[in-house]
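>>> Show me how the following folds:
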Amino acid sequence: MNIIESNIANLPTRYGKFKIKAYKDGHQEHLAIMSQDFENLEAPYVRIHSECLTGDTLGSLKCDCQSQLDLSLKFIAKNGGLVIYHRQEGRNIGLVNKVNAYALQDNGRNTIEANLELGFAEDERDYRVVGYIFENLKIKKLKLITNNPEKLKYVESLGVEIVERIPAIIKSNKYNEAYLSTKKEKMGHLI
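Model prediction:
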């Protein structure tokens, strides 16, 4: 991996004051969003948040992404830790293909069926940069904020100790009920 790193900068937000550091891996740029006390934490709370422009920025009700990011940033601001903003849009199929997947979902496909119909695996994400960020920030143990069993497996495969798993449970709505059901029943999410 040929990663380019930024310096650490301050980032005051509506959630609290953070520090940020950017990592560039090929054409993708990722963020580490750290609480002010991050360096002093032996086992920080960590959220690996996969980018979702439609949810995170536009407030889409078709997913739970913005709600999970909001929950995580509030939690980290209060309790200390790190949010890794993992820039792999649409489970790493890109924005154009994600919108195409939305169109297929509008016609009755679930998220997995839509990805498969477009010629992708159900989840194309590559977490290697997360491993690099953990190493760079000297994370040996953590408390992982996730519902995704694949993220748990990946973190464990790095030899990073998961002290605790914190669920990121949000309220469903009429637009994301099928999406959340697919995540739970077909992808094994712990919701």
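>>> CA atoms for contacts and neighbours, from now on please.
OK.
>>> Quick one: residues contacting the residue nearest the centre of the chain.
In the chain, the C-alpha closest to the average C-alpha coordinate belongs to His49, at a distance of 1.5 Å (C-alpha atoms, centre = their mean). His49 makes contact with Leu69, Val83, Ile84, Tyr85, His86, according to C-alpha atoms under 8 Å, 6 or more residues apart in numbering.
>>> now swap in Phe18 and tell me
With contacts defined as C-alpha under 8 Å, 6+ apart, Phe18 is in contact with Asn10, Leu11, Pro12, Ile33, Met34, Ser35, Gln36, Ala77.
>>> Can you report how many residues neighbour the nearest residue to the fifth one once chain neighbours are set aside?
If I follow you right, that is Met34. Once flanking residues are discounted, Met34 sits nearest to Leu82: 4.4 Å by C-alpha to C-alpha, 6 or more residues apart in numbering. Burial of Leu82, expressed as a neighbour count using other C-alpha atoms under 10 Å, amounts to 29.
>>> Next one: Leu82 relative to Leu31, how far apart?
Taken as C-alpha to C-alpha, to the nearest Å, the spacing of Leu82 relative to Leu31 amounts to 10 Å.
>>> now the other sequence, so there's something to compare against:
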Amino acid sequence: MTNPLLNSPLRFVAACRLPTQWGEFTMHGFEDTRSGQEHVALTMGNIDDGAPVLGRVHSECLTGDALFSRRCDCGPQLEAAMKAVQAAGRGVIVYLRQEGRGIGLINKIRAYQLQDQGLDTVEANVALGLPVDARDFVLAKHILDYLHIHALRLMTNNPQKVDTLNAVGIQVVERVPLHVGQNQDNARYLQTKVAKMGHFVN
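Here you go, the predicted structure:
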């Protein structure tokens, strides 16, 4: 059988059982041979039968996913996605190590400092001479190819994810809204995503 990653910058490393409070997943590990950066995918149930799979492409957010920051909605979105996969009994979560929309953790802290002074998320990145969004969602296509997933019911509010995956051959047959985690500390952050980055509001 042809290796789905043959012409990909990613290589599959290993897979293991991952029991969580939202059920038991299989965690698949991948390494980017160009940078050494590591990514994972969590899967549950039969995902390679050709039918569209409920899934999320989630970018790493240490502050939101692990430190419970209220400055964003990332942690609640990840939890909601894992719960949704559990409820469906079948699904995938691609977890890309692209902290701070790809600018890295330390630059994210620098951007947060500027936001504390009144800039929004876009303005802060621009003030630092950084991209507004440096993430590479094509990496998700390589991981999904390896998992033999070619059609998704994608949990996202981000049109860029939908457009990118469709453009590279992963058919997004349905966009599943994921509006969770809103609070007074991230109200401006969420407003900026809608006003300046075109995120869906429903």
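>>> And the TM-score between them?
Structural agreement between the two chains, given as a TM-score (TM-score structural alignment, normalised by the length of the first structure), stands at 0.96; 191 aligned residues with a C-alpha RMSD of 1.2 Å.
>>> Highest neighbour count among the contacts of His49 of the first structure?
Scoring the contacts of His49 of the first structure on neighbours with other C-alpha under 10 Å, the highest-scoring entry is His86 at 25 neighbours.
>>> Quick one: map it onto the second structure.
Residue correspondence, TM-score structural alignment: His86 of the first structure in this structure matches Leu96 in the second structure.
>>> List the contacts of that match.
Glu38, His39, Val40, Val57, His58, Ser59, Glu60, Leu139, Ala140.
>>> Tell me the counterpart of the fourth one in the first structure.
Aligned by TM-score structural alignment, Val57 of the second structure pairs with Ile48 of the first structure.
>>> Check whether that match sits in a helix, strand or coil.
For Ile48 of the first structure, the secondary-structure state derived from DSSP: H, G, I helix; E, B strand; the rest coil is strand.
>>> now the strands for the second structure?
Taking DSSP state E as the criterion, the second structure carries its strands at 10-20, 23-32, 38-44, 53-59, 91-96, 151-155, 171-176.
>>> Quick check: which of those strands is nearest to Met197 of the second structure?
The closest approach between Met197 of the second structure and any of the strands of the second structure, judged by C-alpha to C-alpha, belongs to strand 53-59 at 15.9 Å.
>>> quick one, that closest one and strand 91-96 angle?
Angle between the axes of strand 53-59 of the second structure and strand 91-96 is 20 degrees (criterion: axes from the mean of the first three to the mean of the last three C-alpha atoms, to 10 degrees).
>>> centre of the chain versus strand 53-59 of the second structure, how much separation?
Centroid separation for strand 53-59 of the second structure versus its chain: 6 Å, with C-alpha atoms, centre = their mean, to the nearest Å.
>>> now do stretch 110-130 of the second structure
Between the mean C-alpha position of stretch 110-130 of the second structure and that of its chain there is a distance of 22 Å (C-alpha atoms, centre = their mean).
>>> ok so, going back, looking at the contacts of His49 of the first structure, which one is closest to Lys19 of the first structure?
When the contacts of His49 of the first structure are compared for distance to Lys19 of the first structure, the smallest value, 10.5 Å, is given by Val83; criterion: C-alpha to C-alpha.
>>> Distance check, the closest one against Glu51 of the first structure.
According to C-alpha to C-alpha, Val83 of the first structure and Glu51 of the first structure sit 12 Å apart.
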